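**Student:** Predicted model and sequence follow; I will ask about them next.
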Amino acid sequence: MKSMFKILIIEDDVSLFHEIKERLTQWSYDVYGIQNFNQVIEEFSEIKPDLVVIDIQLPKYDGFHWCRIIRTHSNVPIIFLSSRDHPTDMVMSMQLGADDYIQKPFHFDVLIAKIQATLRRVYNYNVDNIQLKTWCDATIDYEKNSVTNEHGTIELTKNETYILKELIEHKNKIVSREELIQSLWEDERFISDNTLTVNVNRLRKRLDELRLGQYIETKVGQGYIAKEGYSS
């Protein structure tokens, strides 16, 4: 992992922000906060962070709003923080393209582990692998996180690309949920089973735009399988 990543913390609790900043600085991360919560996207664009940690409850607009805006500009990994005990918050964050979700109060070791795992996954997972892959008469570009066939091109999140990559590398074979969780998040203790379901469902929905969703099948009680086929 490179020695310095830029991390943007979108958190209005000043004391919590400073504690997170202090912990992350000890790991040689370059940490930024928001100065004006009316200009979040402007500050995001200026900082160009490698990862964003964002609270759901924020002044004026909530974290979901800013996640939507960020996703129109960038596929930067996003980790949500929430003090609310609403299962729908986690589902909503994943549907918006977040990479992970942490419930407050949390242990700082868990936050750091999630950040480190996300950075390794997003910026290092494809270094030694071929960037282009053909599947179901479509071209998958792992570097650009895109899938292209005669029906068009779609862009995926980093998580969606990685899940698709894992399934394609084992095409026509069942990949268990446990294998996907361990491979994607590196430590299954830090991710919920429901989060994987949300990510796979979102991936399949995006692939439907290219008539490819049918080739990602759920094997109840076993896992998922990417079948080889043709989209035309």
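**Tutor:** Received it, and whenever you're ready, just let me know what you need.
**Student:** From here on, just use CA atoms for contacts and neighbour counts.
**Tutor:** Fine.
**Student:** separation between the residue nearest the centre of the chain and residue 80?
**Tutor:** Among the residues of the chain, residue 99 comes closest to the average C-alpha position under CA atoms, centre = their mean, at 2.5 Å. Per CA to CA, to the nearest Å, residue 99 is found 8 Å from residue 80.
**Student:** now residue 92
**Tutor:** On the measure of CA to CA, residue 92 and residue 80 end up 10 Å apart.
**Student:** Structure two is appended below for comparative analysis:
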Amino acid sequence: MYKILIVEDDSKIAGLLQSHIQKYGDRAVVVEDFDHVLQQYKETDPHLVLLDVNLPSFDGYYWCRQIRSLSTCPILFISARSGEMDQVRAIENGADDYITKPFHYEVVMAKIRSQLRRVYGDYAARMEERKVENSGLILYPERMVLQLKEQVIPLTKKESILMETLLERCPRVVSREAILEKLWDDAFVDDNTLSVNITRIRKKLLEFGIEDALETVRGVGYRLNITWKDESGL
């Protein structure tokens, strides 16, 4: 029996989803306290999360990032927002799929079963969580989080890909062309878009207290170059 957490503030929709899920013999838990979604996630420890975008206090994108800091479990967005950028934003914040309202409940169930088979079924990959480590920083790409000692910071999908590229080649220089190919698969992107993402990574490193580690190598690209001092200051 799988456990599914439903984060949906429309009680009628939440109830119907719960009914359909339990009809398949699984357990569905409906969130009622939208100020403490992450706490309820920890208590339930679900195999999958159904998550609305429009929620009280914080939106679904925020809670998706929070859950991703703890888990790689499938997250399916269910939302009345049908815009392309809403769907892109959901995926970049860690979602596995995006279902627009109004929807057929059997379609939702089919997508749920598909994700459960992919992650937990007989043919699911049996491997340890992947991590990329360099200079004391640990990146968990699937969870999209960056860790230094006990501090953990969530990343967007683009930030995670960029950080992985820099960590893997640290302390070598990574060309702008190589970064663009990783991030956007050769699609045209102006220089300003890449600069924005580099600035975001620098801000994330500053949250760890790391300054001037991401260097701009003029005319070439970027280099992650972190040098640690021991407790004696040497």
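**Tutor:** Perfect, I can see it now. Model, not experiment: these values are computed from the prediction.
**Student:** Residue 92 and residue 80 of structure 1: who's more crowded?
**Tutor:** residue 80 (23 against 13; other CA atoms under 10 Å).
**Student:** That one pairs with which position in structure 2?
**Tutor:** Residue 80 of structure 1 maps onto residue 77 in structure 2, with residues paired by TM-score structural alignment.
**Student:** Same question for residue 18 of structure 1.
**Tutor:** Residue 18 of structure 1 maps onto residue 15 in structure 2, by TM-score structural alignment.
**Student:** again, but for residue 90 of structure 1
**Tutor:** Under TM-score structural alignment, residue 90 of structure 1 pairs with residue 87 in structure 2.
**Student:** Quickly find the element holding that match.
**Tutor:** Assessed by DSSP states H and E, residue 87 of structure 2 sits inside helix 84-92.
**Student:** before we move on, the earlier item: the match of residue 80 of structure 1 falls within a strand, correct?
**Tutor:** Yes. Assessed with DSSP: H, G, I helix; E, B strand; the rest coil, residue 77 of structure 2 lies in a strand.
**Student:** ok, it - contacts?
**Tutor:** 50, 51, 52, 53, 90, 95, 97, 98, 99 (CA atoms under 8 Å, 6 or more residues apart in numbering).
**Student:** For the second one, grab the count of nearby residues.
**Tutor:** Think residue 51 of structure 2. Count around residue 51 of structure 2 with other CA under 10 Å applied: 25.
**Student:** mind checking the SS state of residue 50 of structure 2?
**Tutor:** Residue 50 of structure 2 ends up strand, using three-state DSSP.
**Student:** which residues touch the equivalent of it over in structure 1?
**Tutor:** Using TM-score structural alignment, the equivalent of residue 50 of structure 2 in structure 1 is residue 53. By CA under 8 Å, 6+ apart, the contact set of residue 53 of structure 1 is 7, 8, 9, 10, 11, 78, 79, 80, 81.
**Student:** Can I get those in JSON lines including distance to residue 124 of structure 1?
**Tutor:** JSON lines is the format used below for the contacts of residue 53 of structure 1 (distance: CA to CA, whole Å):
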{"residue": "7", "distance to residue 124 of structure 1": "17"}
{"residue": "8", "distance to residue 124 of structure 1": "20"}
{"residue": "9", "distance to residue 124 of structure 1": "22"}
{"residue": "10", "distance to residue 124 of structure 1": "25"}
{"residue": "11", "distance to residue 124 of structure 1": "27"}
{"residue": "78", "distance to residue 124 of structure 1": "17"}
{"residue": "79", "distance to residue 124 of structure 1": "18"}
{"residue": "80", "distance to residue 124 of structure 1": "22"}
{"residue": "81", "distance to residue 124 of structure 1": "24"}
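**Student:** Among the residues you listed, which one sits closest to residue 213 of structure 1?
**Tutor:** residue 78 (24.9 Å; CA to CA).
**Student:** Looks like that closest one contacts residue 51 (just checking).
**Tutor:** Yes. Counting by CA atoms under 8 Å, residue 51 is a contact partner of residue 78 of structure 1 at 6.0 Å.
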